[in-house]
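# Sequence and predicted model, in that order:
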Amino acid sequence: MDYTWQYYDLVLAGIFGSLVVGVFVGQFTTVHPTTAIVGFSFVAAAVMGHGLFVNGPVDEPADLADEVDALN
């Protein structure tokens, strides 16, 4: 069974990866660790915002009004 990467897998990897890069930049360069992590957190927030608002998990706004049967 082959796994195919989906868009939201890449969003999660982008969030995790940007935070890990921020830690490494803070540890192994002259940039202060707090500054590096905060800076790369903005990258993670941008990736998250793209996943939520630019390429959201719904096809059209009317999908937001659908009832969820699993919660009833």
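Here it is on my side, so go on. Residues are numbered from 1 along each chain as shown.
# For the rest of this, base every contact and every neighbour count on C-alpha atoms.
Fine.
# Residue 37 contacts residue 27, doesn't it?
No: here residue 37 does not reach residue 27: they are 10.1 Å apart, not a contact under C-alpha atoms under 8 Å.
# of those two, who's got more company?
Neighbour tally, residue 37 and residue 27, criterion other C-alpha atoms under 10 Å: the higher count belongs to residue 37, 21 against 14.
# For that one, which non-adjacent residue is spatially closest?
Leaving aside its chain neighbours, residue 37 sits nearest to residue 22 (4.5 Å; criterion: C-alpha to C-alpha, 6 or more residues apart in numbering).
# In addition, the following structure is provided for comparison:
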Amino acid sequence: MAISIKYYDLILLGVLASLLLGFGIGAVTTISTAITVPASALIGIALIYQTIFLRGPVSSTDDLSEEAHQIELPK
């Protein structure tokens, strides 16, 4: 069984790595982890922003129209 790593898997690993980096910097240096973890979380936020808004899972708005179906609600 071959394991393939997709783009979104790399983004999740990047978010985890940014948080671990913040913890590592806080543990090794004299800077508090209360500062380094939220500061490094900005890297994770940037990765999530880029994934959702700049390179989303759909390639065009035509892909979105197939997902939406009109339903009738009971009166």
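Okay, I see it. Note that the structure is predicted; figures quoted are calculated from it, not measured.
# Let me see the TM-score of these two.
TM-score for the superposed chains, counting by TM-score structural alignment, normalised by the length of structure 1: 0.84, backed by 69 aligned residues with a C-alpha RMSD of 1.6 Å.
# show me where structure 2 has helices.
Ranges of helices within structure 2 are 7-28, 33-49, 61-67, based on DSSP state H.
# Including distance to residue 55 of structure 2, could the ones you listed go into TSV?
Output for the helices of structure 2, formatted as TSV (distance: least, C-alpha to C-alpha, whole Å):
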stretch	distance to residue 55 of structure 2
helix 7-28	10
helix 33-49	9
helix 61-67	13
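# Any idea which of the ones you listed gets closest to residue 1 of structure 2?
Nearest of those to residue 1 of structure 2, taken as C-alpha to C-alpha: helix 7-28 at 17.7 Å.
# these two touch, right, residue 8 of structure 1 and residue 49?
No: using C-alpha under 8 Å, residue 8 of structure 1 makes no contact with residue 49, being 11.9 Å away.
# Could I get the contacting residues of residue 33 of structure 1?
Residues near residue 33 of structure 1 by C-alpha atoms under 8 Å, 6 or more residues apart in numbering: 22-23, 25-27.
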